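In: could you look at this predicted model? Sequence included:
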Amino acid sequence: MAKAASRGTGVLDKEIEVLQELLAEFRDRVLDSYPDNVDAAAVGNWQLLAAIDALVEGDKTGANYHFAWFQALSHVATGG
């Protein structure tokens, strides 16, 4: 889906629906766990899904923003 969105070749409505459901699920999971028990992997997944969602919407700035957060979280998680 990310490849299709970034290339502008189109994404199916059902795929967008599933993406938005997953995005809401991770958002809620992260926000519900804040501030006592935040899972960095869940935040990373949330940011990656948000980046893909932004690509689908044609928002390259938003996609870059969320992907940068995903990369930063991944870098920290791997000890890099």
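Out: That came through, no problem.
In: hey, let's count contacts and neighbours off CA atoms from now on
Out: Noted.
In: buried sites along the lengthiest helix in the chain?
Out: Criterion DSSP state H: the longest helix present in the chain is helix 13-33. For helix 13-33, burial by neighbour count (16 or more other Cα atoms under 10 Å) applies to 16, 19-20, 22-23, 26-27, 29-30.
In: out of the residues you listed, which one sits closest to residue 40?
Out: residue 30 (8.8 Å; Cα to Cα).
In: ok, back up a step: what helices or strands is the longest helix of the chain leaning on?
Out: Applying 3 or more Cα pairs under 8 Å, 6 or more residues apart in numbering; DSSP states H and E, one finds that helix 13-33 makes contact with helix 40-56.
In: also this one, for the comparison:
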Amino acid sequence: MSHADIRVFVNERGVSVPAGSTALAAVRALFPEDADGIEAGRLRLTDSRGLPTAADTPVSGGAIFRVVTARERLEDASA
């Protein structure tokens, strides 16, 4: 990890990404297929509380992201 790397978490797994990276880049570093699913709209990103997060959200140290199916988010919103 270089001085310009930021440690974040995706689905409870830590990853270091360059400063200025997006949430999608953090997902792609660990789970390339999930990143493709987010771009295709099959999957969504949430923060640690389950709130929707944009794929282009800049990461910050210690940020927690979760990948969920698009359907899970729709079901949660209607509950």
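Out: That came through fine. This one's a predicted model, so the numbers in the text were calculated from it and none came from an experiment.
In: superposed, what's their TM-score?
Out: Taking TM-score structural alignment, normalised by the length of structure 2 as the basis, the two superposed chains have a TM-score of 0.28; 52 aligned residues with a Cα RMSD of 5.1 Å.
In: quick one: the longest helix of structure 1 to helix 40-56, angle?
Out: Interaxial angle of helix 13-33 of structure 1 relative to helix 40-56 (axes from the mean of the first three to the mean of the last three Cα atoms, to 10 degrees): 140 degrees.
In: which of the buried residues of helix 13-33 of structure 1 sits closest to residue 7 of structure 1?
Out: Proximity of the buried residues of helix 13-33 of structure 1 to residue 7 of structure 1 (Cα to Cα) peaks at residue 16, which lies at 15.6 Å.
In: show me what contacts the closest one?
Out: 53, 56 (Cα atoms under 8 Å, 6 or more residues apart in numbering).
In: gap between it and residue 55 of structure 1?
Out: 11 Å (Cα to Cα, to the nearest Å).
In: from residue 24 of structure 2, how far off is residue 66 of structure 2?
Out: In terms of Cα to Cα, residue 66 of structure 2 sits 11 Å off from residue 24 of structure 2.
In: okay, these two: which has more neighbours?
Out: residue 24 (25 against 21; other Cα atoms under 10 Å).
In: isn't the more buried one right up against residue 33?
Out: No - between residue 24 of structure 2 and residue 33 there is no contact under Cα atoms under 8 Å: 11.3 Å.
In: element containing residue 66 of structure 2, please.
Out: strand 64-69 (DSSP states H and E).
In: no, scratch that, I was asking about residue 74 of structure 2
Out: Applying DSSP H and E, one finds residue 74 of structure 2 within helix 70-78.
In: tell me which other helices or strands that helix touches.
Out: Going by 3+ Cα pairs under 8 Å, 6+ apart, helix 70-78 of structure 2 lies up against strand 43-47.
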